[in-house]
Every structure is written in C-alpha cells, then in structure tokens.
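Asker: have a look at this fold, sequence not included:
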C-alpha cells in the first residue's frame, strides 16, 4: 500500500483506540491523556502497577473532596513540595529566618502558631461543609426571566463587583434599614452633617451656621488665651462638656523621658482635649498638618512623614527631651464605634506607654472629613451647639507588656493597647487601616505630602 493507504489505516487504528479508551466515543483532553498513558505502557511493555492506580485514586479523592478549591490547591502544592516550608526553603538556599522577617516587614504581623493554624483550618472546613452539601447537585438549571417589580418598589441593578445590593422603595417616607439589618457593618462614611438632611435638620444646619461660627470663634479664643487650668471651666460655660476619668500620669521629672500617651482618634481636637484633661503641655504627632489648624491649636504639633525611621527618630527625640507626646496609632479618625488597626511604631520607642481612651459627641457637624478641607475640622467641631468629650486615662503598661523589658514584639504591644482601649469604650477592633479609609472614601492613599513634611520642619 502507498503512503495514502498507510495514513488511512493509521487513522482507522487511532479512531478505534480512541473509542476503546472513551465510553461515549468523544475525543477530549482527558481521553488523550489516557490514550497517551496507554501507548507509553504498550511501548515499554509494563502494565500499570497497583501503587500508581492507588495514587490515581488518591488524586481523584482529593479533587472530589467537599472543601474550597483553594484548600485543594494548597494540599496539592503541599504534596508536590510547592510550599515555602523549611525543607523547601533550605533546598532553595533561603534562610527561613529571612523569610519570617520579610513577612513581618510586609504584613506587620507574625505568623501564627502551627496549632492555631490547624484549628482555624478545621473550623473553616467544617463551616464550608455545613453550608455546602456534599456531592454534585442534580438540579436542572432554570433560566430566569426579567420580571417587573412589585407595586411600590423599584429594581436596582448592581454590578457583580459589589457585595451588597438593596431594593429601594419609591415611597420617601419608608423607614430606613436598621444598622443591624445590613449584610456588613458600616465603618467608613464621610460628610459634615451628623443627621440625615431631611427638611427639619437641613433647615436647622443652615440657620445655625452663622451662630455656630461665632460660637466657634469664642471657643478658639478661650483655647488660646485662657490659662490652661481654667480652660476646662470656660469650656463648660460655652456648652462643651469635658469629662475626665482615670488617673493622669505624673509629669516627668528633670532628666527623665516623657510619657507616650497612646489614644484612639475621633476628631482633630483629640490632642487638645487630652492636654486640657492632663493639665499640662503635650506635643502632638499627626499626619494631617495645616497652617490653619496649627494656628488655633493649644498644643505644639509635629508632622509625621510616613517614613518609619524618620518618624521614629522624631518621636524618640521628643520623649528624651522630657516632653509628653500624644500619638494616635490609627492614623486617621473613625466615626463609628470601631477602632482601626494600630500602627506598631509607638511600641518601639519607649516602655512608658499610657493608653488613653477618648470619645466625642457631635450633634450637628462632624469634626472630621476625608474628601473635604481638613483644615476646617476643628472649626466644625467647635461649631456644634453642645459638643462633648470623654477622656479616660488607663493604667500604664506593665514592664512585662512592653518590648524592652517584656521582650514582646511591637505588633503584640500595639494589639494589646488596641484591645485595652476598645474594652474601655466598648468599641469593636477592626483590621482596617488609614489607607483603607482614604481609598474607599477619597480614592487616595491618605498620605499628605507638603513642604513641611518633606523638610521635616516643626510647625509649632
């Protein structure tokens, strides 16, 4: 036979082999794999061993397991030596200690203990299996057609990238959804008005604006020119309620470093209220520094650059000079009863750390913003008719709870201080950061780059 006849015979032989290796006679990638393995075994003259058959069944059992897909891939990588474990790192000539340092520097968290990881893995698998029944569902896919909304309702199309969507009633007098009825809690929001701008509140906010501005001028004048010991009583005459709880730390003696007052961040006047409650001068470290807010500030303000080593050197120099320093590790304000993740920088500076829990009450205007002019934040707070502040001085950290004497990591100390303040305020601890807030509300990372930051100039 010629070449054409040999090609025809080979095609017929290949078609017969495909039909023998597949049940439905359809050629696919899977059938090609089995055909290739069959040809290899026929060429070498060795049949499939029982161990290879068991391995094949093991892989089938792995991919058919009722666990998330990422868990299957993780186990597959573990079996194939694809994870960055100690043996694999040594094989790649990578020191495991360097790998841990890299992870800590990038995530600012240490790797959890092995038993904690195993317990969490089992918990997540059990949760997955509880909401996802085992086996393949035999339900028939039904095509859904568009239906008009019910009477009094409007349909809202939502992009698949969003995790929540709600039906909005056309009736404007319909009650709003309660906070506990939402799928996830609201942590970040912006805007100056505290209340919903219905006609009553909107009219009051506009009519009260001139009166509030005059009242803010009076309160700023009191902050600047009234003796510090009398400011708290003068505030009370103008409607500001300042409650002080706990025992303030004693003033530093000559030649000793100052106290590091670590507080949560509610408004731009947090350091001013802490200074008044403490009864003496403090220095504030903050990211957002403007000439207007510095001009009306009762306390000296030093700008943070966002660069770890530079900021660390600045705060350490202030403490060594005997000044009390106020820092807000959250890096930005949060209006809801939540605490953002605390930066661990402060824990490396000193062992004399005093947690301070602050809470602000604002009835008309918010004294914080992400998209507006942050130089007006103190003014809007002072414009409220009867604003309130509660400053609670908590006990200083014990030596065994610090980095120096106790040998704890900076992240552990920061998390401990966050938990202590949250328990006092009955707030919820979150893992959100300053960058998360500004990316969601203002589409930026929240860093303030101005001339004072770049030169490291002290503003007051």
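Answerer: Nice, I can see it. Computed from a predicted model, the values in this text were never measured in an experiment. Residues are numbered from 1 along each chain as shown.
Asker: please count neighbours and contacts with C-alpha atoms only from this point.
Answerer: Fine.
Asker: just checking, what packs against the longest helix along the chain?
Answerer: The single longest helix within the chain, with elements called by DSSP state H, is helix 199-225. With contacts taken as 3 or more C-alpha pairs under 8 Å, 6 or more residues apart in numbering; DSSP states H and E, helix 199-225 sits against helix 228-237, helix 377-382.
Asker: let me know the angle separating the longest one from helix 199-225.
Answerer: The reference is to helix 228-237. Interaxial angle, helix 228-237 versus helix 199-225 (axes from the mean of the first three to the mean of the last three C-alpha atoms, to 10 degrees): 160 degrees.
Asker: elements contacting helix 228-237?
Answerer: Using 3+ C-alpha pairs under 8 Å, 6+ apart, helix 228-237 sits against helix 199-225, strand 241-246, helix 270-278.
Asker: that helix to helix 270-278, inter-axis angle?
Answerer: 110 degrees.
Asker: check the offset of helix 228-237 from the chain's centre.
Answerer: 37 Å (C-alpha atoms, centre = their mean, to the nearest Å).
Asker: name the residues of it that are buried.
Answerer: 228, 231, 232, 234, 235 (16 or more other C-alpha atoms under 10 Å).
Asker: redo these as CSV? Include distance to residue 212.
Answerer: Below are the buried residues of helix 228-237 laid out as CSV (distance: C-alpha to C-alpha, whole Å):
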residue, distance to residue 212
228, 24
231, 19
232, 20
234, 17
235, 15
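Asker: for residue 309, state which of those residues is nearest.
Answerer: Nearest to residue 309 out of the buried residues of helix 228-237 is residue 228 (C-alpha to C-alpha; 33.8 Å).
Asker: take a look at this one as well, against the first:
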C-alpha cells in the first residue's frame, strides 16, 4: 500500500522537481547531496549537459532532475512502454545505431540536459521493479554525488576519440566508487548478463 500511494504521487505529479520536493517533504525521503551540482548553461544558445550515472536504480535520472530543479531528459535503450508512460520525466529511445544515436543526442542537448537510463553489471530482469522496491522501503534514502565536470580538453570537441572519453569517464567513476576496472567489452557484459552480444537485428 505504501508503494502504491508513493507511485501514485509520481503519476499524478509528473514534473520531477515537484515530485522530488513532495516526496522529500511529505513522504520522508532522506536525500544527501555531495559535491556541487552543475549550473545550467548561461548562454542563450542552449547546450545541455550530459550527466553520466553509475545507475544503481531506474530512479537515478529522476533524483538528478529533482536535485537540479530543472528539466532533464532520460535516454534509454529498452525501457518498457509502460514505464515510459509512467515516467515523471521526458524520455527518448536510442537505437544502438551509432550515427543515428549521435544525432539524437546532439538534438537532445540542444534543448535540455540528458541523463542516460542505462545499467551497470547488477542488471537483471527485475530492473523494471526498481521504483516499486524503493517505494516499499519505510525509510527511503538516496545519496547523490556530483563529480567535477569533464574538462573541455578531455572531450571529443578537442580531438579526443569517443572511446578515450568514455574510458576516462568510467575510470573517474570507478576511482570515486573504489571499483576495479576490467577489460570487459560491451559484448562481454551482454554475454555474461543476457547470453547474447547485445546486437539488435
């Protein structure tokens, strides 16, 4: 019943920042924010920020949006249409076609900040129930840490390859979380988790 009430609020109050404040104030969500949230771009020609999460749950983009108190769009590969409809924030799907997704992300960043709805190696078939499990918890608690923004000289716009930038971001996340980097490729991870190489025909 507790989860039903809390999730009903998410559906009835679709704006994540309002949902976030309501949940914090009325339902007792304890939130800890570390670091300094990145302010929105100040220029009139908006160029959004891509927030990269380690994604323990499906709620990460919602919490990021709530803490920032501004529009954030969640990108995903395989979020079900049901959860897309119930999501308190805008979402859009990626296709796994590199050039097509690159254009979609560029268009997305032209109007808003983006947060990927992707998953770490803890993903299994229960991921869609993350919001239910979280809202069942009598004492909800969330901790979010904002790391430093990636320097411009470490980005693709300064000639770095996409692989090098991605590896750098992953190393920074791993260092902060005290994780050990592996040499697993995307195909290796899909093989371990799903029994296939992640290719969609």
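Answerer: Looks like it arrived, so ask away. Keep in mind it's a predicted model, so treat the numbers as computed, not measured.
Asker: can I get the helices and strands packed on helix 199-225 of structure 1 in CSV including distance to residue 273 of structure 1?
Answerer: Formatted as CSV, these follow (distance: least, C-alpha to C-alpha, whole Å):
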stretch, distance to residue 273 of structure 1
helix 228-237, 9
helix 377-382, 12
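Asker: what does residue 326 of structure 1 correspond to in structure 2?
Answerer: Per TM-score structural alignment, the equivalent position to residue 326 of structure 1 in structure 2 is residue 115.
Asker: equivalent range in structure 1 for the lengthiest helix in structure 2?
Answerer: Identified as the longest helix of structure 2 according to DSSP H is helix 162-177. The aligned range for helix 162-177 of structure 2 in structure 1 is 410-425, by TM-score structural alignment.
Asker: residue 393 of structure 1 -> structure 2?
Answerer: Per TM-score structural alignment, residue 393 of structure 1 is aligned with residue 146.
Asker: which residue sits closest to residue 143 of structure 2 in space, ignoring its chain neighbours?
Answerer: For residue 143 of structure 2, ignoring the flanking residues on the chain, the nearest one in space by C-alpha to C-alpha, 6 or more residues apart in numbering is residue 32 at 4.6 Å.
Asker: burial count for the one you found?
Answerer: 11 (other C-alpha atoms under 10 Å).
Asker: any idea what it aligns with in structure 1?
Answerer: For residue 32 of structure 2, the residue aligned by TM-score structural alignment is residue 243.
Asker: surely its match touches residue 390?
Answerer: Yes - if you go by C-alpha atoms under 8 Å, residue 243 of structure 1 and residue 390 touch, sitting 4.7 Å apart.
Asker: for burial, what's the neighbour tally of residue 99 of structure 2?
Answerer: Residue 99 of structure 2: 9 neighbours (other C-alpha under 10 Å).
Asker: buried ones in the helix or strand harbouring it?
Answerer: Secondary structure assigned from DSSP states H and E places residue 99 of structure 2 in helix 98-109. Neighbour counts using 16+ other C-alpha under 10 Å place 104, 108, 109 of helix 98-109 of structure 2 among the buried residues.
Asker: if we can go back for a sec, wait, a helix at the match of residue 326 of structure 1?
Answerer: No - counting by DSSP: H, G, I helix; E, B strand; the rest coil, residue 115 of structure 2 falls outside a helix, being strand.
Asker: what is the burial count for it?
Answerer: Counted with other C-alpha under 10 Å, the neighbours of residue 115 of structure 2 add up to 22.
Asker: tell me how far it lies from residue 50 of structure 2.
Answerer: 6 Å (C-alpha to C-alpha, to the nearest Å).
Asker: kindly report the same for residue 145 of structure 2.
Answerer: From residue 145 of structure 2 to residue 50 of structure 2 the distance is 15 Å (C-alpha to C-alpha).
Asker: post-alignment, the longest helix of structure 2 versus structure 1, mean distance?
Answerer: Comparison of helix 162-177 of structure 2 with structure 1 after fitting gives an average deviation of 1.8 Å (mean C-alpha distance after the TM-score superposition for structure 1).
Asker: what sits up against that helix?
Answerer: 54, 150, 154, 155, 156, 180, 181 (C-alpha atoms under 8 Å, 6 or more residues apart in numbering).
Asker: which of the residues you listed sits closest to residue 40 of structure 2?
Answerer: residue 150 (15.0 Å).
Asker: hang on, the earlier thing: the residue nearest to residue 143 of structure 2 contacts residue 146, correct?
Answerer: No - in this structure, residue 32 of structure 2 is not within contact of residue 146 by C-alpha under 8 Å, at 11.1 Å.
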